[in-house]
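Asks: predicted model follows, preceded by the sequence.
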Amino acid sequence: MAALDLEEQEQLSAIKSWWNQWGNAITWLVIAVSAVIIGQQGWNWYQRDQSVKASGIYDVLQEAALGGDLKKTREAAAELTEHFPGTQYAALGALLSAKVHAENNDTQTARAQLEWVKDKASEDVVRDLARLRLAYVLIEEQKFDDAAKLLDGKAEASLEARFLEARGDLHLMRDQRDEARTAYQAALTRIDESIKAGGDAARIAQQGIRSVVEIKLDAVGGKQ
């Protein structure tokens, strides 16, 4: 029994020695891991809370936009981009506000909001949509060189035909009919490829755009 007690004492001494050497580090490791877990849970809660608040502001923005209240629309969009920039509602709100202001000839406000989405939105397709809409605002302002820069480069696949159409519109505004015809033909080709790959659903979604591009192509002399 004494031998057993001695063995237990030796084991206890070894454990104490090991704990004295490593125990502090393990304690801090446990604290650090716990902090990460708690922090992640807190971040998830924060994101949900931000999204809920942003959703309410976006509802206000939509109502103001439908009612033609430009001031309220602009203020709601500003609140989203300033206080909730990490939510999808910020980009969607800025896009909607830009559309309403452009339709009411306030291209300066529309341009600023589209610039924000182009630079800050988290998704490629949303940034490209803002880039496309901004190009049209610049075309309307006859800032053709700036519009051309925005339309250059690769666009997200679902928007490729729209970018080609916009290039055609830009060429037409510059009285470059041959270049416009080439761009419209390329847009139709891209639309047909999308329809072929996507089936009936793609055909329904693209048919309206295709009809518009065909009208534009006919206006510059049709296919050649």
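Replies: Ah, there it is. Numbering: from 1, shown residues only.

Asks: CA atoms for contacts and neighbours, from now on please.
Replies: OK.

Asks: what's the next secondary structure element after the helix or strand where residue 53 lies?
Replies: Using DSSP states H and E, residue 53 falls within helix 2-66. Counting by DSSP H and E, the element after helix 2-66 in chain order, helix or strand, is helix 70-83.

Asks: now the helix or strand following that following helix and helix 70-83, what's the angle there?
Replies: The first helix or strand that comes after helix 70-83 along the chain, using DSSP H and E, is helix 88-103. On the basis of axes from the mean of the first three to the mean of the last three C-alpha atoms, to 10 degrees, helix 88-103 is oriented at 150 degrees to helix 70-83.

Asks: and helix 88-103, how far out from the chain middle?
Replies: 12 Å (C-alpha atoms, centre = their mean, to the nearest Å).

Asks: flag every buried residue along it.
Replies: For helix 88-103, the neighbour count (16 or more other C-alpha atoms under 10 Å) marks 88-102 as buried.

Asks: got another, please set it beside the one above:
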Amino acid sequence: MAVELYDEHEQGERVRKWIKEYTPAIIVGLILAFGGIFGFRYWQDYRADQQLMGSDYYQVVSQQVTEGNLESAESEYQVMLETVGETAYTGLAGMQLAAAWVDDGRLSPAAEIYRGILENRRLESLWPVAKLRLARVLEAQGEYEQALSLLEGAAPEGFEASWAETRGDLLFERGRVDEARAAWEDALARRTADGGNPRLLQIKIDAATTEGGPS
């Protein structure tokens, strides 16, 4: 009986010692665990709020662009960048604003937006369109070599015809007529296969054949 009481006492002491030694670690672990759960929920709520704000800002920018209020659209776009950062919505808003600037003859700020999109890996899905549009802006600015460098390598899937046609236009401007014709013929074959309208491409090919280069 004495032995049993001693064992129970010894075991109790061991338990108390264990609790004293490990309780702080247990508490910290629980705090971290619950903190992680609530932190993750907070992050989810934060991301949802950001998405909603991004959608709202995009609608405002889009409406201002549609109405031709480019100064207001630019102002809203800058606030959008500062508020929600680089997201899909800011990328789309930037693309729309840049296109409006190109139509308005403001090529430099449009090129800035396109370059910003191409530097952001979170907006990778917009890169093919941004590259094509930036190439056209650089073409309008006479920066043919820079534009061509954007379109080096294989075209992204689904953009093969546009890629080839744009390259053809740039090569033709550089006097590289045979290469331009080959690019246009490639684009023509792809457009015809896709059911697109090949008339303009055929005109370009015919012009390259008869004129032998840019005027």
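Replies: The structure has been received and is ready for your questions. Remember, it's a predicted structure, so these values are computed and weren't measured experimentally.

Asks: before we move on, back to that, which one of the buried residues of helix 88-103 of structure 1 is nearest residue 170 of structure 1?
Replies: Among these, residue 102 lies closest to residue 170 of structure 1 (C-alpha to C-alpha), at 17.8 Å.

Asks: do I have it right that that closest one meets residue 138?
Replies: No - at 10.8 Å, residue 102 of structure 1 does not count as touching residue 138 under the criterion of C-alpha atoms under 8 Å.

Asks: how far away is the residue nearest the centre of structure 2 from residue 53 of structure 2?
Replies: For structure 2, the residue nearest the mean C-alpha position is residue 123 (1.4 Å; C-alpha atoms, centre = their mean). Taking C-alpha to C-alpha, to the nearest Å as the measure, residue 123 of structure 2 falls 18 Å from residue 53 of structure 2.

Asks: and what of residue 107 of structure 2?
Replies: For residue 107 of structure 2 relative to residue 53 of structure 2 (C-alpha to C-alpha), the value is 29 Å.

Asks: higher neighbour count, these two?
Replies: Higher neighbour count among residue 107 of structure 2 and residue 53: residue 107, with 20 against 16, using other C-alpha atoms under 10 Å.

Asks: quick one: the more buried one and residue 97 touch, right?
Replies: No - Residue 107 of structure 2 is beyond contact range of residue 97, at 11.4 Å (criterion: C-alpha under 8 Å).

Asks: what comes into contact with stretch 84-104 of structure 2?
Replies: Applying C-alpha atoms under 8 Å, 6 or more residues apart in numbering, the external contacts of stretch 84-104 of structure 2 come out as 50-51, 53-55, 58, 61-62, 65, 70, 73-74, 77, 80-81, 107, 109-111, 113-114, 117, 120, 122-123, 126, 130, 137.

Asks: start and end residues in structure 1 for it, please.
Replies: On the basis of TM-score structural alignment, stretch 84-104 of structure 2 is assigned to residues 84-104 in structure 1.

Asks: if we can go back for a sec, list the contacts of the residue nearest to the centre of structure 2.
Replies: With contact set as C-alpha under 8 Å, 6+ apart, residue 123 of structure 2 has these partners: 87, 88, 91, 117.

Asks: likewise residue 70 of structure 1?
Replies: 64, 100, 101.
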